[in-house]
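>>> just coords:
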């Protein structure tokens, strides 16, 4: 017998965030290392789960596409600074992108995605910055130093085709 469950997008993001917070690599880096959480809608839930306190989630987003009219207009301000944790403690004034320079193997960089093809195990990111945005600025270092890149993304962002 099989059962199914239907979750709202918010419920899905919360479940994903709980999984990211419990991930062994994240737990290790929280004890002894660096964890940087780039801004994003799903990552706002990750921040809440890791810090153990609520935040104004719409303020932990950048580069989002929102309607110009209606109840969501003007809600995103990006007012919450990036969350970077060293040995589980916040690093004041640090940015997610800038912290990569201090990372070593085993540290964790968390960056959300805009699209996912679960069957092909692909995640896609919309890059609006002329030099590649967050991932363009960090990917080389992440790979070279064997830093864990965790990309939390919900199935509401599913696309049927090859993303690459």
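Here it is on my side, so go on. Keep in mind that what you see is a predicted model, and the values were worked out from it rather than measured.
>>> going forward, measure contacts between C-alpha atoms and count neighbours the same way
Will do.
>>> and residue 73, how far is that from residue 28?
39 Å (Cα to Cα, to the nearest Å).
>>> what's the answer for residue 141, then?
20 Å.
>>> looking at residue 73 and residue 28, which is more packed in?
Using other Cα atoms under 10 Å as the criterion, residue 73 and residue 28 rank with residue 28 on top: 18 against 10.
>>> which secondary structure element contains that one?
helix 24-31 (DSSP states H and E).
>>> buried residues in that helix, which are they?
Buried residues in helix 24-31, counting neighbours by 16 or more other Cα atoms under 10 Å, are found at 25-30.
>>> residues touching the closest residue to residue 94 other than its chain neighbours, list them.
Nearest in space to residue 94, with sequence neighbours left out and distances taken as Cα to Cα, 6 or more residues apart in numbering, is residue 84 at 6.3 Å. Contacts of residue 84 were listed using Cα atoms under 8 Å, 6 or more residues apart in numbering, and they are 34-37, 90-91, 94-96, 99.
>>> the structure to be compared is supplied as follows:
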């Protein structure tokens, strides 16, 4: 660390992390350009509910994050809970919100100037790769996404929180989950998309370097991460003010 730099530690809860990622992506020039001039597709998910809400505010579009999800990993107390999910992804083409449309409706029209944001379930930090759990026998939303991303080079970004980090490379975990003969449980797909975590968001919003120091907590801090931020004192103060403003973010609810 340079002698002119300072450092500070911050604890981020899972909900704070979602908000941080959302606020950073809502100021990203490439994301906004796709929404205003081309096509931006935000796939339903718990992190992307925050992302879509932040983008909707930025673009002056109508959106409610309630029910903006497909499959969810629920705790034992909520294992049998059911909610009314939305029936459309957040899709903006040339500045206009496409209502009642999903990735299945628009995938064939996506090209290199367009952009897809899709959440992830596993994050391998060292290789900067993401894995997506698959519950559908026909591959779920990842099948049309890959057709666009691989077939027509549509940019694919995975907003994903650090609480989803895994130790082993995604391809090794996918091989375990997808073994032939295993008829129960979810499958895992390694994605070709870019990962976008709280570390990227902090660099984008505050021009600070962030390192993961520790993780975990109780009483609402489960899944939290303790980050060491390094950079100018001015930027650290900006980050501190921001984190203070979002520290009461409620946990995700159905």
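Great, that's in hand. Please read all numbers here as calculations on a predicted model, not as lab measurements.
>>> Three-state assignment for the alignment partner in structure 2 of the residue nearest to residue 94 of structure 1, please.
Alignment note (TM-score structural alignment): residue 84 of structure 1 maps to residue 91 of structure 2. Following DSSP: H, G, I helix; E, B strand; the rest coil, the label given to residue 91 of structure 2 is strand.
>>> nearest to residue 13 of structure 1, of the buried residues of helix 24-31 of structure 1?
Checking the buried residues of helix 24-31 of structure 1 against residue 13 of structure 1 by Cα to Cα gives residue 26 as the nearest, at 17.1 Å.
>>> show me what the closest one aligns to in structure 2.
Looks like residue 26 of structure 1 aligns to residue 31 there (TM-score structural alignment).
>>> tell me the contacts of that match?
25, 40, 115.
>>> gap between the last one and residue 135 of structure 2?
This means residue 115 of structure 2. According to Cα to Cα, residue 115 of structure 2 stands 24 Å off from residue 135 of structure 2.
>>> those two: which is more packed in?
Taking neighbours as other Cα under 10 Å, residue 115 of structure 2 and residue 135 compare with residue 115 leading, 26 against 13.
>>> what's the longest helix in structure 1?
helix 9-22 (DSSP state H).
>>> superpose on structure 2 and give me the mean offset of it.
Mean deviation of helix 9-22 of structure 1 relative to structure 2 after superposition (mean Cα distance after the TM-score superposition for structure 1): 1.0 Å.
>>> quick check, nearest of the contacts of residue 31 of structure 2 to residue 214 of structure 2?
Comparing those against residue 214 of structure 2 with Cα to Cα picks out residue 25 as the nearest, at 24.7 Å.
>>> number of nearby residues for the closest one?
If you count neighbours by other Cα under 10 Å, residue 25 of structure 2 ends up with 24.
>>> for it, list the residues it contacts.
31, 51, 55, 201.
>>> mind running it again at 7 Å?
Contacts here follow Cα atoms under 7 Å, 6 or more residues apart in numbering; on that basis residue 25 of structure 2 touches residue 31.
>>> where's it relative to residue 93 of structure 2, distance?
17 Å.
>>> now check structure 2 for the residue matching residue 155 of structure 1.
Aligned partner of residue 155 of structure 1 by TM-score structural alignment: residue 162.
>>> contact partners for the residue nearest in space to the middle of structure 2?
Central residue check for structure 2 by Cα atoms, centre = their mean: the C-alpha nearest the mean position is that of residue 159, 2.2 Å away. By Cα under 7 Å, 6+ apart, residue 159 of structure 2 lies in contact with 21, 47, 117-119, 195-197.
>>> can you redo the residues you listed as JSON lines with neighbour count, secondary structure and distance to residue 214 of structure 2?
Shown next, in JSON lines, are the contacts of residue 159 of structure 2 (neighbours: other Cα atoms under 10 Å; DSSP: H, G, I helix; E, B strand; the rest coil; distance: Cα to Cα, whole Å):
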{"residue": "21", "neighbour count": "27", "secondary structure": "helix", "distance to residue 214 of structure 2": "19"}
{"residue": "47", "neighbour count": "27", "secondary structure": "helix", "distance to residue 214 of structure 2": "21"}
{"residue": "117", "neighbour count": "27", "secondary structure": "strand", "distance to residue 214 of structure 2": "27"}
{"residue": "118", "neighbour count": "23", "secondary structure": "coil", "distance to residue 214 of structure 2": "26"}
{"residue": "119", "neighbour count": "23", "secondary structure": "coil", "distance to residue 214 of structure 2": "23"}
{"residue": "195", "neighbour count": "25", "secondary structure": "strand", "distance to residue 214 of structure 2": "20"}
{"residue": "196", "neighbour count": "23", "secondary structure": "strand", "distance to residue 214 of structure 2": "19"}
{"residue": "197", "neighbour count": "23", "secondary structure": "coil", "distance to residue 214 of structure 2": "16"}
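>>> tabulate those (CSV), appending distance to residue 13 of structure 2.
Compiled in CSV, those are given as follows (distance: Cα to Cα, whole Å):
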residue, distance to residue 13 of structure 2
21, 12
47, 13
117, 22
118, 21
119, 18
195, 19
196, 17
197, 13
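>>> closest one of these to residue 236 of structure 2?
For the contacts of residue 159 of structure 2, the nearest to residue 236 of structure 2 is residue 21 (17.4 Å; Cα to Cα).
>>> quick check: closest non-adjacent residue to the counterpart of the closest one in structure 1.
Aligned by TM-score structural alignment, residue 21 of structure 2 pairs with residue 16 of structure 1. Nearest-residue entry for residue 16 of structure 1: residue 152, 6.7 Å, with adjacent residues in sequence omitted and distances by Cα to Cα, 6+ apart.
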